[in-house]
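A.B. asks: Model the following, please.
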Amino acid sequence: MQLVKVGLCAFGMSGKVFHAPFLKEHPGFFMSAIVERSKEESKDKYPDATIYRSVDEMLQNADIDVVVVNTPVQTHFEYVKMALEAGKNVIVEKPFTVSVSEAEELVNLAESKNLFLSVYQNRRFDRDYLQVQKVLAEGKLGNVREVEIRFDRFRTEPSSKEHKENHELNGSGAIHDLGSHLVDQATQFFGFPEKLFADVFSMKGADYANDYFEILLYYKNDLRVRLKSSVFTKEDHFAYKIHGNKGSFLQERTDNQENELTAGAIPTYGKDWTEPLKDTDGILNYFNENLETERVLTSTEPGNYMNYYQQIYEHIVFGYALPSLGNEVIQNMKIIEAALESSKKGKVLDLN
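C.D. replies: Here you go, the predicted structure:
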């Protein structure tokens, strides 16, 4: 099996939870280098990886094929550009960069150097997202007319993460963080909208970055898709509500991979590794072929973030399609930028 050597730009929460465990367990990858500015926390679980004190030092000295840029979003442009100029393929965490112009420059640079640039959109591999994708593909809802996708939390106090809470920093706030997932899901399901209207602000107060948003996407054929997130949501909602002319589907957000990984779960290669779902987590209510109403309680199949890295590996070795390529995610960033402008101006914006 061809071995792909990878360098990790940081060993904080994302490195420990979303990247390192999968790179270690996938037989096609070797985690060759990890950047830790002052500590050596990675040595215990990843003793074969060389520790570097800066991204620049790693790029100059490490034997690596792929760089994972998992640092705060405000540093993404600098580090992705450095990696591409050093001749490395790049995986960068969402939301890619803080602006569309930065993202476009990086995509052009990658293309000019014949390198790949993929954005880590891991929520495409959540069990709940995959279930919605399946239901839409089955066509039981008929012509879809109204959709709501939510990602809520109950975090009424500010976190200690400056890059997420400081309202003066470009790229901070919920619309770049959770919003990048919701926008990505909307565009994966329904494509790029024609217009949008948005309301974006901070429920914790004007001294903090936005922690609430509501984005209304206008599509052709009178489809409306509403994306919403709040940090003042103690009681869970259905994360997905999809209504068509033949029925409705309601889906809870039940993927637990992040929590299991944080608690120390070890993902396995080639099979499902998460805890099985004990209860139903969705409701499908529709007219069947006999025009009779069927109401079905549904259960999701396991999601698996390993599949992202499997697709990366297959792209490198076999030339298969690259998951969430940079050019594709630029479209999502255009929606985020337009949402901020719409909220500021209080008006519907035409995206064409």
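A.B. asks: contacts, neighbours, all on C-alpha from now
C.D. replies: Fine.
A.B. asks: which element is the residue sitting furthest away from the middle of the chain on?
C.D. replies: What lies farthest from the middle of the chain is residue 290; by Cα atoms, centre = their mean that is 39.4 Å. Using DSSP states H and E, residue 290 sits within no helix or strand.
A.B. asks: this one next, for a side-by-side:
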Amino acid sequence: MGVHLIYHVVDLFGIPTALYADLRCQHEGGKADDNFRITFYYTDKNVVMSATKYARESAPHIILQGKLGSYIKLTLDNQESLLLAGIRPCDNWNQEPENQWGTLHTEINGEIVRHKLESVRGNYQAYYDNIYQVLCENQDLIITPQQAITVLQLIELVYQSAKCGQKMAIT
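C.D. replies: Presented below is the predicted three-dimensional model:
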């Protein structure tokens, strides 16, 4: 479970009111959690984040379900796979092909609509650019120390919830 995953939940949906976590180590002899399911509770929605190392079939990486429709994206942002393949960042280096875009399924004016939505290109370099801007150009941090503290506090609550098997209120 990476800190960036919880940061994304907070960045997209805000700070939840409570959370429940199930963390497991499924690898025989393993010492680290390799399976998790975390439910973040909000007054108007729940956000579920899960992952497992052991799955014969991969599941969609993003599923958003709402009253008016659904959005499903099968793959993650392609930055990491490009870097692992030795492809260095330049120009449109991580523009996803259409077959990796997410699908929106909704209804507009009584007509069922199902179409691909082009992915917004990720830009991990922006973090490092921002550090430079803070140090050399007196700019503000994009991710503030308070945001980092909030995410770390949520991670602590995740571990507490998993240990005691209870939903944890966030105050």
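A.B. asks: Mind checking the TM-score on these two?
C.D. replies: The TM-score (TM-score structural alignment, normalised by the length of structure 2) is 0.87; 171 aligned residues with a Cα RMSD of 2.0 Å.
A.B. asks: ok, and the equivalent of residue 343 of structure 1 over in structure 2, which helix or strand is that part of?
C.D. replies: In structure 2, the residue matched to residue 343 of structure 1 (TM-score structural alignment) is residue 162. Assigned by DSSP H and E, residue 162 of structure 2 belongs to helix 145-164.
A.B. asks: And residue 239 of structure 1? What does it align with in structure 2?
C.D. replies: Mapped onto structure 2 by TM-score structural alignment, residue 239 of structure 1 lines up with residue 61.
A.B. asks: Could you pull up the residues touching that match?
C.D. replies: Residue 61 of structure 2 makes contact with 72-76, according to Cα atoms under 8 Å, 6 or more residues apart in numbering.
A.B. asks: Produce a ChimeraX select command limited to the buried residues of those.
C.D. replies: The ChimeraX command for the buried members of those (criterion: 16 or more other Cα atoms under 10 Å) is given here:
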select :72,73
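A.B. asks: Where strands are concerned, which of the contacts of residue 61 of structure 2 count?
C.D. replies: Counting by DSSP state E, the part of the contacts of residue 61 of structure 2 found in strands is 72-73.
A.B. asks: Quick check: of the contacts of residue 61 of structure 2, which lies closest to residue 133 of structure 2?
C.D. replies: Residue 133 of structure 2 has its nearest neighbour among the contacts of residue 61 of structure 2 in residue 76, at 28.0 Å by Cα to Cα.
A.B. asks: Next one: the closest residue to the closest one other than its chain neighbours from residue 98 of structure 2, what distance?
C.D. replies: Among residues not flanking residue 76 of structure 2 along the chain, residue 61 sits closest, at 6.2 Å (Cα to Cα, 6 or more residues apart in numbering). Residue 61 of structure 2 is 16 Å from residue 98 of structure 2, where distance means Cα to Cα, to the nearest Å.
A.B. asks: Same check on residue 6 of structure 2?
C.D. replies: With distances taken as Cα to Cα, residue 6 of structure 2 is found 27 Å from residue 98 of structure 2.
A.B. asks: Would it be right to say that residue 65 of structure 2 lies in a helix?
C.D. replies: No - Residue 65 of structure 2 is assigned strand when assessed by DSSP: H, G, I helix; E, B strand; the rest coil, not a helix.
A.B. asks: which ones are touching the closest residue in space to it that isn't next to it in sequence?
C.D. replies: Spatial nearest neighbour of residue 65 of structure 2, excluding adjacent residues (Cα to Cα, 6+ apart): residue 71 at 6.7 Å. Residue 71 of structure 2 sits next to 62-65, 102-105 when contact means Cα under 8 Å, 6+ apart.
A.B. asks: One more pass at 7 Å, please.
C.D. replies: By Cα atoms under 7 Å, 6 or more residues apart in numbering, the residues touching residue 71 of structure 2 are 63-65, 102-105.
A.B. asks: Repeat that for residue 223 of structure 1.
C.D. replies: 144-146.
A.B. asks: Strands of structure 2, residue ranges please.
C.D. replies: Using DSSP E, strands in structure 2 cover 18-24, 35-41, 46-52, 62-66, 69-73, 102-108, 111-117, 168-169.
A.B. asks: will you turn those into CSV that also has distance to residue 12 of structure 2?
C.D. replies: Compiled in CSV, the strands of structure 2 are given as follows (distance: least, Cα to Cα, whole Å):
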stretch, distance to residue 12 of structure 2
strand 18-24, 16
strand 35-41, 12
strand 46-52, 10
strand 62-66, 12
strand 69-73, 15
strand 102-108, 17
strand 111-117, 18
strand 168-169, 20
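A.B. asks: Would you mind measuring the gap between the ends of stretch 56-65 of structure 2?
C.D. replies: Note: stretch 56-65 of structure 2 ends 24 Å apart using Cα to Cα.
A.B. asks: Excluding covalently adjacent residues, which one is nearest to the counterpart of residue 150 of structure 2 in structure 1?
C.D. replies: When structure 1 is aligned by TM-score structural alignment, residue 150 of structure 2 is paired with residue 331. In space, residue 331 of structure 1 comes closest to residue 192 once its chain neighbours are excluded; the distance is 7.4 Å by Cα to Cα, 6+ apart.
A.B. asks: if we can go back for a sec, scan the contacts of residue 71 of structure 2 and report the most crowded one.
C.D. replies: In terms of neighbour count, residue 102 stands highest of those at 22 neighbours, by other Cα atoms under 10 Å.
A.B. asks: doesn't residue 73 make contact with that one?
C.D. replies: Yes - with contact defined as Cα atoms under 7 Å, residue 102 of structure 2 counts as touching residue 73 (4.0 Å).
A.B. asks: quick revisit: quick one, which of the strands of structure 2 is nearest to residue 92 of structure 2?
C.D. replies: strand 111-117 (17.6 Å).
A.B. asks: contacting residues around that closest one?
C.D. replies: 101-107.
A.B. asks: if we take these, which one ends up nearest to residue 20 of structure 2?
C.D. replies: The closest of the contacts of strand 111-117 of structure 2, once distances to residue 20 of structure 2 are taken by Cα to Cα, is residue 102, at 27.7 Å.
A.B. asks: what lines up against the closest one once you look at structure 1?
C.D. replies: With TM-score structural alignment as the criterion, the equivalent of residue 102 of structure 2 in structure 1 is residue 282.
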